[in-house]
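[1] Here's a sequence, model it:
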Amino acid sequence: MLKFDVVIVGSGLAGMTLALHLAERCKVAVVTKRDLLEGSSSYAQGGIAAVLDTDDTVEEHIRDTLVAGAGLCNATTTRFIVAHSKEAIDWLIDLGVPFTRDATHQTGYHLTREGGHSHRRIIHAADATGAAVTTTLGQKLKAHPNITVLEEHIAIDLITSKRLGLEGRRAYGIYALDKQADRVVTIAAPHTIIAAGGAGKVYLYTTNPDTATGDGIAMGWRAGCRVANMEFIQFHPTCLYHPHSKSFLISEAVRGEGGILRLPDGTRFMPSHDARAELAPRDVVARAIDFEMKKHGLDCVYLDISYKPAHFIREHFPNIYAHCLELGIDITQEPIPVVPAAHYTCGGLVTDLAGRTDVDGLYAVGEAACTGLHGANRLASNSLLECLVIGKAAAADILATPPGTQPAIPDWDDSQVTDPDEEVVISHNWDELRRAMWDYVGIVRTNKRLERALHRIELLREEISEYYRHFHVSNDLIELRNLVVTAELIVRSAMERKESRGLHYSRDYPETLAEAHDTVLTPQR
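    From the prediction side, this is the model:
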């Protein structure tokens, strides 16, 4: 058994922020299922939204967030996070994050603009902000004597009072599979944080890395936490469409800097869908692209920034330029083929502004959580900001909370299971689940599609549960078990919403209701 003051599941920006804020006074374990920097945060291209310019205001950033969120953002949460945005960026700068500079700007940094924002307020490190931030923070983590990074460990389940046969509802740590040793370890801690990211891999096409399998959301649900607004899955409008490129995102900032969406014949189409054209929020742009692709029978549309000076493109989008060039696409000379792809989970485990869930001692921060900031549609570049602000608030709450008494925790018992006879069951169910979600629970939904999806998911859930009961756990089995839970939560949430709002568009309920309500699901306890 490993014992810590705090165990953090996930090593993205949320997990790193918590670890660094806690480490001076706590022994912290960061559990990550691959290496430290393998997660959605590292892949974030655009940047972090914050009120840094004197021409910008907290009120305007709040207003933009509320507009994008289609009436469903929690106003108190939004104000809290936006009001602490400059403080969060200052912390990163103090840690040495190399944001792109601009000597002509009052802040000393280049600020870009993205869809849904009324101002240039996105601070960034060229077009690889996430990598710059997580690399900088990752170096601090690995050097800190109070932080233990457990790479190649995947969390299986939370250790709860219910699991231990105790009164109350509390978390005491996790069981995790050490993939290199192929054994399950017990990690005990009075404070447990789920910072495991979203669930993009529940869909066939996604911008997310392979690690985004809804682990934290599924674990929290099984432990007794409510989930909210899981129907709001953000599809990024512009994922590179190329047979030899997997899940490569074309940043929102390309449109922010003047990129134009065109049909194969060169016709610009966004102005006919929305007055904001390419700078409309992501849900509007993704639906417009989906509409045009279906209308014209297209495999993709094209994002064109080639009319800009070549040096401007190479300077602002060096990684996108280099990656496309490797595939034979010179974005200074020709448009980029793009399609929408699942990108961000706006819902998640219900938390307060300190990241506290329904289970004592259990916190959720980042994409696995639902604070109410994103509403029915996340405003671009607000997600990393949420990780920073709520991460710091959660750390403060943990430091102010007595740890309590840790009970005796038994080791993982796998004496009644055997090695799997054939693992084709896992790969087949994985593929069937993701295809069903893509076909039936995508950008445009209907009652019939959702019913079909739920029927297939229920059958798959039973098969996966039976397999889990009989065989030793593996990385793929753990992820599949979590994916099917997350898929069911998405579908059941979508079936609850009898309207179209933000990222949830239903042909059966095309109107938006006058009053906005969260969709909250409560597990059987």
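[2] Please count neighbours and contacts with C-alpha atoms only from this point.
    Noted.
[3] ok, and what's touching stretch 76-89?
    49-52, 58, 61-62, 65-66, 353, 371-373, 385-386, 388-390 (C-alpha atoms under 8 Å, 6 or more residues apart in numbering).
[4] give me that answer again for 7 Å
    50-52, 58, 61-62, 353, 371-373, 385-386, 388-389 (C-alpha atoms under 7 Å, 6 or more residues apart in numbering).
[5] now swap in stretch 503-521 and tell me
    Contact with stretch 503-521 is made by 71-72, 226-229, 231-234, 283, 376-377, 443-447, 493, 496, 498-501, as judged by C-alpha under 7 Å, 6+ apart.
[6] Next step: those residues restricted to strands.
    If you go by DSSP state E, the contacts of stretch 503-521 have 227, 228, 233, 234, 444, 445 in strands.
[7] Looks like residue 302 contacts residue 338 (just checking).
    Yes - look at residue 302 against residue 338 with C-alpha atoms under 7 Å: they come within range, at 5.7 Å.
[8] So these two - more neighbours on which side?
    Higher neighbour count among residue 302 and residue 338: residue 302, with 25 against 22, using other C-alpha atoms under 10 Å.
[9] one more, for comparison:
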Amino acid sequence: MTSAIVVGTGIAGLTFALHAARRGVDVTLVSKAAADEGSTRLAQGGIAGAVFAADRISDHARDTLAAGAGLCDEAAVHVLVSEGPARVRELAGWGIAFDRDADGRLRGGLEAAHSFPRILHAGGDATGLAIESALLRAAREAGIRIIEHAFLTGIVMSAGRANGVRLLREGRSQTLTADAIVLATGGAGRLFSRTTNPRVATGDGIAAALRAGAEVRDLEFVQFHPTVLAAGSPFLISEAVRGEGATLIDDEGNRFALDAHPDGELAPRDVVARAVAACMAAQGGRPVRLDATRVPRLRERFPSIDAAMRERGLDWTREPVPVTPAAHYLMGGVRTDLHARTTLPGLYAIGETARTGVHGANRLASNSLLEGAVFGARAAADVARGGGDHPLRATSPARAEASGDILPFSREALQELMWAHAGLIRDADGLRLAADTIAAWCAGRPAPRTVAEHEDDNLLLVAQSLVAAALARPASVGAHCRSDDMPRSPLPVPALSVPSGAAC
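    Next comes the predicted model:
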């Protein structure tokens, strides 16, 4: 019997597990924390899909390509939008009750850069939680083995093939082996001082893939969400709120987003996020405000967000609330093909860990949950038919230089460094400073022993690769904004492997 180990229990990992088990694969799911503690459960915005009669798959493809600023893989986009409706219907079959109107018809929402209201939600703004709960329940009912609180410390390679994982459980090292290894560990939002990502998003799968020799690509494309509550701990305010009519205003009450793009608050996320940052800078760093006071049924439509507002003593039905940008989603990751194969035999990557090519330079809103479901299912089919012996062809890697004096390291210092020099707006001088500082922090680091030390090493390695990728792309495009080259013109860049001299 073919066996597979899946590291990660979000929508991508769980979809893979359910599809693979159905095809007779012996699946083991591994979770860094509790199985339901990850990014999927936090997703508010919903899942996109051309499931309405008046919508067209070709329109969903066009919107995805436009948002990606010319850097999407068209074949991957075609797979996403053409197979997406089936995956959405499958989710409904697993028990996700998507929201419906008074007549019992599916309710579609509108988000930035979509030409049609094709976003499905469950429980208003609790779509991710509904999906996570239903898939996890289905996995347990199917008897799929789930190992919780097990930290991935490395990928086991034998004769050039991935055939196992090294885990840290209760302070002890453990090795598990399988015919296929699937990375579904999410992104690396904890690289930045401001992020919507949960505490577990420390780039573990991407770092493990880099150390094993797999290629990564597009790490410079980090999506910054423009509306994160700037009162208390960071809390995302879904783009769907703006889709329902909420506006962004400055200290004087002006809708400044319209000055940046004709679509205003519903322009692509990178445009809106930079407009928010520019407005904040112009008003002395003070947050801008989101005005949702005219949105009908606000509390009913967005109950989770409303609860968070109330916890912070805010009444967003009566007054605008302060918001700021924050790191939200990594468009790049481990490079994969249309079957989720990486450049290493036996190793797959899905979800935010992967760079499938569907997002290009800027993810279209609500395509991420869809990507996890579509490519999770595709990876399962490939593993079941033994496709892991045919990896993606490798390309020549770029190398980053390591230099600089040793400086005091802390995770907070790394996060502030990345926010300042590899965040919303970058330039060559800041990126070189970041590269030198990270290289200095990496030099001479002792071998990690605890989970926190492993996480720090993973963050440093992914940060090193992200900064190298940002330096290698001198032109601004999509979410990658270089202040030293403001015109948008996509340039091809090579994939990245472990930078030379990397000790992390």
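[10] rewinding a little: for residue 24 of structure 1, state which of the contacts of stretch 76-89 of structure 1 is nearest.
    Nearest to residue 24 of structure 1 among those: residue 388, at 17.6 Å, using C-alpha to C-alpha.
[11] Show me what the closest one lines up with in structure 2.
    Alignment note (TM-score structural alignment): residue 388 of structure 1 maps to residue 373 of structure 2.
[12] Contacts only, for that match.
    11, 12, 15, 87 are the contacts of residue 373 of structure 2 under C-alpha under 7 Å, 6+ apart.
[13] tell me the SS of the third one?
    When you say that, I think you mean residue 15 of structure 2. When classified by DSSP: H, G, I helix; E, B strand; the rest coil, residue 15 of structure 2 comes out as helix.
[14] Please name the nearest non-neighbouring residue to it.
    Spatially, and ignoring its direct neighbours in sequence, residue 15 of structure 2 is nearest to residue 376 (5.4 Å; C-alpha to C-alpha, 6 or more residues apart in numbering).
[15] so that neighbour is in which element?
    Using DSSP states H and E, residue 376 of structure 2 maps to helix 368-384.
[16] Relative to structure 1, and after superposing, what's the average distance for that helix?
    Compared with structure 1 after the fit, helix 368-384 of structure 2 shows a mean deviation of 0.5 Å (mean C-alpha distance after the TM-score superposition for structure 1).
[17] Mind listing what's buried along that helix?
    368-384 (16 or more other C-alpha atoms under 10 Å).
[18] cool, and stretch 159-168 of structure 1?
    Buried residues in stretch 159-168 of structure 1, defined by neighbour count with 16+ other C-alpha under 10 Å: 159, 160, 161.
[19] Please pick out the residue of structure 2 most distant from its centre.
    Here structure 2 reaches farthest from its C-alpha mean at residue 103, the gap being 34.7 Å by C-alpha atoms, centre = their mean.
[20] what about residue 161 of structure 1, distance to residue 359 of structure 1?
    The gap separating residue 161 of structure 1 from residue 359 of structure 1 is 10 Å, by C-alpha to C-alpha, to the nearest Å.
[21] who touches both of those two?
    169, 170, 171.
[22] By neighbours, which of those residues wins?
    Comparing these by number of neighbours (other C-alpha under 10 Å), residue 171 comes first, having 26 neighbours.
[23] aligned partner of that residue in structure 2?
    Checking TM-score structural alignment: residue 171 of structure 1 goes with residue 162.
[24] Residue 489 of structure 1 now?
    Under TM-score structural alignment, residue 489 of structure 1 pairs with residue 465 in structure 2.
[25] Could you do residue 351 of structure 1 as well?
    Alignment note: residue 351 of structure 1 maps to residue 336 in structure 2; criterion TM-score structural alignment.
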